[in-house]
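**Q** Just the structure for this:
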Amino acid sequence: MESRRCSPQIIRTWWNDLVKFGFKTLPSEESSALAPTSNPNQAKSVEDFVAYDPYSGELGDLEHTVVDELPCGYKTIRLEDETILEGTWRKGLREGKGLIRGGYLQIGPQIQAITGIYRHGVLQGLGKVFLESGICLEGQFRQGFLHGPVCGYNPRGSLVFVGCFDGGRPIGIAWKWLEGDGFLYGRLDRSGEFTGSNIAYLYPDLVTCLIGEFANGQLVQGRESKIQDAHMHKELLKLRFHEPRGPTFMLWKSTLTEIRVPPLQEDLYEKKYVEVRDSQLPGAGDGLFAKVPLTQGATVAFYNGIRVRPNDTPPFQSRDYEIYVDWNKPGSKSDYMDLPPEFISIENYRASLGHKINHSFAPNCAWDVVEHPVFGRIPRIVTLRDIEPNEELTCHYKIDMEEAVLRDNLAWYVAQWGKLSQSMQDTQKMSEE
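**A** As a prediction, this is how the structure comes out:
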């Protein structure tokens, strides 16, 4: 297949088409899958991810108990190993809708249940594999094995995984969407995880990427790279990357007492889009500014710091820079990030710049969340409209006014609200006159 230069729009269009239509082609009837085995415990080890129903055909001499049976003939059966089978048996073979869960499936990683259509006792055609993570894999089954292109959906029904299976096992390249609109890209290991070298994290712009070694989807070490080109192979978009360069990044998750990232190592994504200058807002000090044109919905900066979990006692008293990770669940329901006083200045800390964005009651940006390869799950800043170069970025801090009036360090926030309220009242009076 001919390779072509890869733009972000190519990736977005391909992904959005899968969201709307799924895969168009189905695997051929000739499957390379192994034949179903009468002794499924020999088919895989505890490390393997193998999506298949080992109990195809007749139950035969398997010890089982009928737990429930509906008038229509639909039965729930428990096997000796605690595996649950559901379906309608005709002449000893399952036909139509059926399910397998628990028991044997729990020998291997991740799988909770498999559902689909049975023909002559064998799972054939479209089926679903439900994982412990909450993701549901949808694809075609051949002779009881998941086989061919597969899409994975989260509990909200959003597409979060694309890959291929052969004989129930993941094979080749896979894509995984992460919270905050980044992607993992690379080959899965035998347990179905992004583990190994030459795995990439694509930042939300789908241009910037870290490529290197990952373990179970988490960065071990990687360096900056760029996508060289892309080509389509059996409806799966495959990428090639330029040689990595620049400093090494690792997963440096903060703790309650330590910011583990090298404080002066700039984030390779942020430095392309924003910079710190003197704010244009009165008395604000530093501000965060756009370096390039930014479109609505673009991720522009990240907020890393110490991580304070509910019921933790913070190591310092200042609360000037605390930002909840889940901004829509403040208080005891969310972790929050905060910066020690010595890290406020960019002379001492510029690994992330989100703390430099100033407040506005009419902001051009908003808080959201991202699964960042270096910082972990932290707040991100997203544009609310198109923004011109050199324009200052602002966010609504969403501080409860009842709390603000009780804190001396938030007097500026109360004053801004007072000015805005007065301006709104004056405007209303003028309109009434």
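**Q** CA atoms for contacts and neighbours, from now on please.
**A** Will do.
**Q** my guess is H147 contacts C164, does it?
**A** Yes - if you go by Cα atoms under 8 Å, H147 and C164 touch, sitting 7.3 Å apart.
**Q** Nearest residue to the middle of this protein?
**A** The centroid of the chain falls nearest to L178 when counting by Cα atoms, centre = their mean (1.9 Å).
**Q** Check the spacing between Y321 and Y203 real quick.
**A** Per Cα to Cα, to the nearest Å, Y321 is found 25 Å from Y203.
**Q** Please read the previous query as pertaining to Y336.
**A** Y336 is 23 Å from Y203, by Cα to Cα.
**Q** Now the second one, please; I'll put the structures next to each other:
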Amino acid sequence: MNKSAYLGESSIQMLHTWIRDICDPDFICKTILDQIILDQLVKEGMEIDTTGIPWMNQLEDIRKNYEKKDGFVRSEHEDGSIFDACFKDKKPHGVIRKMNGLGDLEFYGCIAYGKLLGVCWKSVPGGGFMISSNVVFSGPGTIYLYPDCRLGFSGTFKDCLLVSGLLIEVTGFESDERLQGSIIRPVTSTISNQEYKMDISSSELFSSFPLLAEPYESIFVEVGESRIPGAGQGLFAKVDIAFGTVIGFYNGHKVAAEHDFDTTSPYRISLDKDIDLDIPEHLTNLDRYQATLGHKVCHSFDPNSNTDLFLHPRFGLIRCIVTIKNIEAGSEVTINYSYDMTTAPDWYRIAWAKHQKNVRGLPDWRMAMLKSGINIFEK
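**A** Predicted coordinates for the structure are as follows:
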């Protein structure tokens, strides 16, 4: 294909703007590509295997309900999902975008007569992106980008998980001029020859690469002695961090949910209502496990971060640490453990009582002594 490459910081910013556009529900893919150009390019595209892709069937339903034979259509549904699609001769023929009801990008690409032209994009839980030359986002040559859309992996993937690949950084983008800038692909460079592989925990093995540090996380945080009395080690910001930034990851064994946290591991965290993540006690030290650092984050009732779901290319579906305030370099990262007070461990209930005294001005004998001007012994 006739491609133009754009490199440098300005091009990276252009790439980020393009990504924001295609992920914006209010952005409508109105540009219908020149059909002659598409017809000329179709022989260069990749044949699409629609097996296991439910939205392909949804496209057919949309077409049947569409009054015009050819052209662009936007279909909005009660669940909040959106389809932007182009059709010709009753087939998808142009830019296709599918967004789910949560506003996540499930697919963005250009299809002509059953062939994918260039690459396609999708977002994954937590804010990462997959870029692939096939609609199932598997196989060699697939790219994963972290939420900053600068760091990522390139290699062989299966169902959005990394089979084997290398760490990359984005240096710009390239675009096929004949696709009028509607589809672009990141230009990347390899950072090192360190091979990364899928490392999903099982009941028998927590991690196959326990000392291979998470590269994205290493940009933002490091472990040090917590400033919270008695808390041990904590997590600290290495750089100034804006609110809404994913900064770390909480990996663990997937075990049945347990709500009596006073009798379970202090490193257990909820993944969802049925599953918890837990780290074996003997692997909580950095000399034995440092593939993720989220288990080092300490509790606060006035936290600067929170947790969210994250589909990690190495660890699968885990939790991430995401900031809810701006954090200055050197500051300690904290989250609210959000235990149920009826089953919370003793230290949590005590901390909650102290917190309530501070924020609500509940009775405190020290303050009463300082503020009282009454001498009960005077007559």
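**Q** TM-score of the superposed pair?
**A** For this chain pair, the superposition-based TM-score is 0.81 by TM-score structural alignment, normalised by the length of structure 2; 343 aligned residues with a Cα RMSD of 3.2 Å.
**Q** Which one of Y321 and Y203 of structure 1 is surrounded by more residues?
**A** Neighbours were counted for Y321 of structure 1 and for Y203 using other Cα atoms under 10 Å; Y203 has more, 23 against 17.
**Q** From what I see, that one and L178 are in contact.
**A** No - under the criterion of Cα under 8 Å, Y203 of structure 1 is not in contact with L178, lying 9.7 Å apart.
**Q** nearest residue to N390 of structure 1 other than its sequence neighbours?
**A** Leaving aside its chain neighbours, N390 of structure 1 sits nearest to A290 (5.2 Å; criterion: Cα to Cα, 6 or more residues apart in numbering).
**Q** what residue of structure 2 matches up with the one you found?
**A** Structural alignment (TM-score structural alignment) places A290 of structure 1 against A237 in structure 2.
**Q** Could you do L26 of structure 1 as well?
**A** So, by TM-score structural alignment, L26 of structure 1 is matched to I32.
**Q** Ok, V325 of structure 1 next?
**A** Per TM-score structural alignment, V325 of structure 1 is aligned with L271.
**Q** From what I see, that match and I318 are in contact.
**A** Yes - counting by Cα under 8 Å, L271 of structure 2 does reach I318; the two are 6.8 Å apart.
**Q** Find residues that contact each of those two.
**A** Common neighbours of L271 of structure 2 and I318, counting by Cα atoms under 8 Å, 6 or more residues apart in numbering, are L277, L309.
**Q** So Q416 of structure 1 belongs to a helix, correct?
**A** Yes - read with DSSP: H, G, I helix; E, B strand; the rest coil, Q416 of structure 1 is one of the residues of a helix.
**Q** Trace it over to structure 2, please.
**A** Going residue by residue (TM-score structural alignment), Q416 of structure 1 aligns to A351.
**Q** Which single strand of structure 2 contains the most residues?
**A** strand 161-176 (DSSP state E).
**Q** Report the buried residues of that strand.
**A** 161-176 (16 or more other Cα atoms under 10 Å).
**Q** quick one: which helix or strand includes K20 of structure 1?
**A** In this assignment (DSSP states H and E), K20 of structure 1 forms part of helix 8-21.
**Q** Can you list the helices and strands that that helix packs against?
**A** With contacts taken as 3 or more Cα pairs under 8 Å, 6 or more residues apart in numbering; DSSP states H and E, helix 8-21 of structure 1 sits against no other helix or strand.
**Q** buried stuff in whichever helix or strand comes after it?
**A** Later in the chain than helix 8-21 of structure 1, the nearest helix or strand by DSSP H and E is strand 64-69. Across strand 64-69 of structure 1, burial judged by 16+ other Cα under 10 Å covers H64.
**Q** in structure 2, what residues pair with the next helix or strand after strand 64-69 of structure 1?
**A** Next helix or strand after strand 64-69 of structure 1 toward the C-terminus (DSSP H and E): strand 74-79. Counting by TM-score structural alignment, strand 74-79 of structure 1 pairs with no residue of structure 2.
**Q** contacting residues around strand 74-79 of structure 1?
**A** 62-69, 84-89.
**Q** ok, now stretch 139-148 of structure 2?
**A** 126-133, 151-158, 216, 246, 313.
**Q** okay, it sits on what stretch of structure 1?
**A** By TM-score structural alignment, stretch 139-148 of structure 2 lines up with residues 196-205 in structure 1.
**Q** Please name the nearest non-neighbouring residue to the counterpart of D181 of structure 1 in structure 2.
**A** In structure 2, D181 of structure 1 lines up with G127, judged by TM-score structural alignment. Excluding the flanking residues, the one nearest G127 of structure 2 by Cα to Cα, 6+ apart is P147, at 4.9 Å.
**Q** Over to that neighbour. Which of the three states is it?
**A** coil.
**Q** any idea how far it lies from K122 of structure 2?
**A** Relative to K122 of structure 2, P147 of structure 2 is positioned 12 Å away (Cα to Cα).
**Q** who's more crowded, those two?
**A** K122 (25 against 18).
**Q** same for the helix or strand harbouring the more buried one, what does it pack against?
**A** Element membership of K122 of structure 2 [criterion: DSSP H and E] is strand 115-124. Secondary-structure packing of strand 115-124 of structure 2 (3+ Cα pairs under 8 Å, 6+ apart): strand 46-47, strand 105-112, strand 128-132, strand 184-196.
**Q** M14 of structure 2: which of those is closest?
**A** In terms of Cα to Cα, the element of these nearest to M14 of structure 2 is strand 184-196, at 10.7 Å.
**Q** Tell me roughly how far the closest one lies from structure 1 on average.
**A** Strand 184-196 of structure 2, aligned to structure 1 and superposed, deviates on average by 2.1 Å (mean Cα distance after the TM-score superposition for structure 1).
**Q** what comes up buried for that strand?
**A** I184, R185, P186, V187, T188, Y196.
**Q** Report the angle between it and strand 161-176.
**A** Compare the direction of strand 184-196 of structure 2 with that of strand 161-176 by axes from the mean of the first three to the mean of the last three Cα atoms, to 10 degrees and you get 150 degrees.
**Q** Now tell me what touches strand 184-196 of structure 2 from outside.
**A** The contact list for strand 184-196 of structure 2 (Cα under 8 Å, 6+ apart) reads 5, 7, 15, 118-119, 131, 162, 164-176, 314.
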